[in-house]
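Visitor: Take a look and give me a structure for this.
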Amino acid sequence: MRSYSHNSPEAAARIVALLLISDGNVSRQELEALYGQDIERQIGLAPGGFAQVLNTLCEDLLMAAHERRVLTGSIDQATLDAVMAEVTEPDLQHTVLYFADAAAMADSHVAAEEAWIMRAALTQWRVSKLPAQG
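Guide: Below is the predicted model of the structure:
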C-alpha cells in the first residue's frame, strides 16, 4: 500500500475511505453524510480529492488482494496501524474520527469492520471518546 505524507489531507481521507469500504457496502447515506458535511474542505482536499483517495485505496487493496488472493485479507492489523500512524496531529485525528463516525452511523448500522477501524484509531491515537457531532 502506498504511503502519504504525515498529516496530509490524503492520509486523513484514506482512513475515512477505509472505514467507508470496510464492510463491502458503500451506501448513498454514507456518502451524503460525508459530502453533506463538506469532507473535502474540512480535511483540506481539493474538490474531487476524496474520490481520488478512495479510488487509490481501492487500487492498493486490489493489488494486495491479487497477491494474497483475497480482498478482505489485504488489511491486517500491521497495515491498519501503519495507515493510522500517518496521522499524528490531534486536531486532524479528531477530524478523521468525526467523519469516520458520521459515515459509520449514516446507515444506522455499524458493521464489525467499521467498529474495528474505529477502535484501532481510538487506541492508537489514545483518544478516549469520539468528537461531538456538530
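Visitor: CA only for contacts and neighbour counts going forward, please
Guide: Noted.
Visitor: which SSE is the residue nearest to residue 23 when sequence neighbours are not counted in?
Guide: Using CA to CA, 6 or more residues apart in numbering and skipping the chain neighbours, the partner closest in space to residue 23 is residue 113 (5.7 Å). Using DSSP states H and E, residue 113 sits in helix 112-124.
Visitor: Determine the set of other helices and strands touching that helix.
Guide: Counting contacts by 3 or more CA pairs under 8 Å, 6 or more residues apart in numbering; DSSP states H and E, helix 112-124 is packed against helix 9-21, helix 77-85, helix 90-106.
Visitor: who's in contact with that helix?
Guide: With CA atoms under 8 Å, 6 or more residues apart in numbering as the test, helix 112-124 has contacts from 19-20, 22-23, 80-81, 84-85, 97, 100-101, 104, 127-129.
Visitor: before we go on, could you also do this sequence so I can check it against the first one:
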Amino acid sequence: MRSYPTDSPQAAARILALTATADGLVDPAELDWIDQHGVHQALGLSRSSLLALLAAHIRELREVGHWVDPDICPFDERTLADLMAEIQDPALRRRLLGLCVALAQADEFVAEAESAVLVAAVEHWGLQHAMVRTDAPALASG
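Guide: The predicted model follows:
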C-alpha cells in the first residue's frame, strides 16, 4: 500500500477508511455519518478529496487481495502497524480514534473486522487509557 506523510490529512483519512472498509463494505450509514459530522473538514480535506481517498483505498485493497473474508480483519499485523505508524501526533491519534469508533458504530453494528482495526489503533498508539472514562461516577459500595 502507498504511504503518506506522517500526520497528513491523507494518512488520517486512510485510518478512517480502514475502519469503514474493514468488514468488506462501506455502509451507506457510515457515509451519511461522515457527511453529517463534516469529517472531511475535521481532517483538513475537501469532501471530494476524502471520498476520492476512500475510493483509492478500496481499489488498493482489491489490487493486493486484502478483501478475502469480511468476518476477520483483512489486514495483517505488519500492514496495520505500518499504517498506524503514519500517525504520530498524540492529539491526532486521540481525535482519530474517537472518529473511528463513532464511524464503526454509525450503522449500529460493529463488525469483528472493524473492532480489530480499532483494537490495533489503541494498541499501536498506546491509547488504552483513552478507552476508560475518568469522569465516570464511582459505584457505591454495598
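Visitor: coming back round to it: counterpart of the helix holding residue 113 of structure 1 in structure 2, which residues?
Guide: Counting by TM-score structural alignment, helix 112-124 of structure 1 falls onto residues 112-124 of structure 2.
Visitor: buried stuff in that stretch?
Guide: Under the neighbour-count criterion of 16 or more other CA atoms under 10 Å, stretch 112-124 of structure 2 has 113-118, 120-122, 124 buried.
Visitor: How far does stretch 6-25 of structure 2 sit from its chain's centre?
Guide: With CA atoms, centre = their mean, to the nearest Å as the basis, stretch 6-25 of structure 2 stands 5 Å off its chain's centre.
Visitor: scratch that, stretch 33-53 of structure 1
Guide: Its chain's average C-alpha position is 12 Å from that of stretch 33-53 of structure 1, according to CA atoms, centre = their mean.
Visitor: Just the endpoints, please. Distance across it?
Guide: Terminal residues of stretch 33-53 of structure 1 are spaced 17 Å apart (CA to CA, to the nearest Å).
Visitor: for stretch 19-39 of structure 2, same thing?
Guide: Chord length of stretch 19-39 of structure 2, first to last residue, is 14 Å (CA to CA).
Visitor: got it, and stretch 119-131 of structure 2?
Guide: Its start and end residues considered, stretch 119-131 of structure 2 measures 10 Å (CA to CA).
Visitor: can you check stretch 31-50 of structure 1 too?
Guide: End-to-end distance of stretch 31-50 of structure 1: 10 Å, with CA to CA as the criterion.
Visitor: and what of stretch 77-94 of structure 2?
Guide: One end of stretch 77-94 of structure 2 to the other measures 21 Å (CA to CA).
Visitor: Return the distance of that stretch from the chain's centre.
Guide: 10 Å.
Visitor: Then stretch 117-134 of structure 2?
Guide: With CA atoms, centre = their mean, you get 12 Å for stretch 117-134 of structure 2.
Visitor: can you check stretch 99-116 of structure 1 too?
Guide: What separates the centre of stretch 99-116 of structure 1 from the centre of its chain is 11 Å, taken as CA atoms, centre = their mean.
Visitor: Give the buried residues for it.
Guide: Using 16+ other CA under 10 Å as the test for burial, stretch 99-116 of structure 1 gives 99-106, 113-116.
Visitor: Adding distance to residue 50 of structure 1 as columns, could you present the helices and strands packed on helix 112-124 of structure 1 in JSON lines?
Guide: Output for those, formatted as JSON lines (distance: least, CA to CA, whole Å):
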{"stretch": "helix 9-21", "distance to residue 50 of structure 1": "6"}
{"stretch": "helix 77-85", "distance to residue 50 of structure 1": "16"}
{"stretch": "helix 90-106", "distance to residue 50 of structure 1": "12"}
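Visitor: closest to residue 64 of structure 1 out of those?
Guide: helix 77-85 (11.2 Å; CA to CA).
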